[in-house]
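Visitor: Provided below are the primary sequence and the corresponding predicted coordinates.
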Amino acid sequence: MDVQVGDKLIMKKNHPCGCNEFWVRRVGMDFKIECAGCGHLVMVPRAKVEKNIKKILREESQDHEY
C-alpha cells in the first residue's frame, strides 16, 4: 500500500476523541500518525495501520516554475 508522509487517512475505527481522520507524520516499519481532531500523536505498527485504512486522501502537489 502506498502511504506517504502528509497523507490524510480515513480509518475504520475512531480515535477515543471521536475523530476517524489521521495525518501521516512518519512512515517505516511503524507509522507515526496524528489525530486530526485532538492532535494526539500515536506510533502504530505498519500492518495494523494498513489493515484499518478505509480511504487515503492525498493532496496533489502543485509544481510551479519560477
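Guide: Cool, got the structure.
Visitor: use CA for all of it now, contacts and neighbours both
Guide: Will do.
Visitor: residues touching residue 55, list them.
Guide: Taking Cα atoms under 8 Å, 6 or more residues apart in numbering as the criterion, residue 55 is in contact with 9, 10, 11.
Visitor: could I get the residues you listed as CSV with distance to residue 57 and neighbour count?
Guide: Listed next are the contacts of residue 55 as CSV, based on distance: Cα to Cα, whole Å; neighbours: other Cα atoms under 10 Å:
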residue, distance to residue 57, neighbour count
9, 6, 25
10, 8, 18
11, 11, 19
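Visitor: ok, second structure coming up, stack it against the first:
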Amino acid sequence: MVDKQFELNDVVQMKKQHPCGENRWKIIRMGMDIRIKCLGCERSILIPRKDFTKKMKKIIEKAAE
C-alpha cells in the first residue's frame, strides 16, 4: 500500500464531513498524532497518524513553500 504524502499546512479532505458541514481540514501539527483544524468552524482535533491516513480522502491543496 502506498503511503499518502502529506505535510504541515496542507489542506486535506476527509472521508466524513465535520458536523458543521465542512469537509476541508488544515494540518496544523504533525508527529505520532496529527492535529487538524476544520476550515469551517475553526475547531481542531488530535487523531493518531494511523487513523488519519485511513480517514483522509485526498489532499486538496499543498502547503506553499
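Guide: Looks like it arrived, so ask away. Here the structure is a predicted model, which is why all the values come from computation and not from measurement.
Visitor: mind telling me what element the alignment partner in structure 1 of residue 25 of structure 2 is part of?
Guide: Under the alignment (TM-score structural alignment), residue 25 of structure 2 maps onto residue 22 of structure 1. Using DSSP states H and E, the element containing residue 22 of structure 1 is strand 21-26.
Visitor: tell me what the helix or strand just after that strand is packed against?
Guide: Per DSSP H and E, the first helix or strand lying C-terminal to strand 21-26 of structure 1 is strand 30-35. Judged by 3 or more Cα pairs under 8 Å, 6 or more residues apart in numbering; DSSP states H and E, strand 30-35 of structure 1 is in contact with strand 21-26, strand 41-45, helix 46-52.
Visitor: including mean neighbour count, could these go into JSON lines?
Guide: Rendered in JSON lines, the data for these read as follows (neighbours: other Cα atoms under 10 Å):
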{"stretch": "strand 21-26", "mean neighbour count": "21"}
{"stretch": "strand 41-45", "mean neighbour count": "14"}
{"stretch": "helix 46-52", "mean neighbour count": "13"}
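Visitor: can I get those in TSV with distance to residue 59 of structure 1?
Guide: Below are those laid out as TSV (distance: least, Cα to Cα, whole Å):
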stretch	distance to residue 59 of structure 1
strand 21-26	12
strand 41-45	21
helix 46-52	19
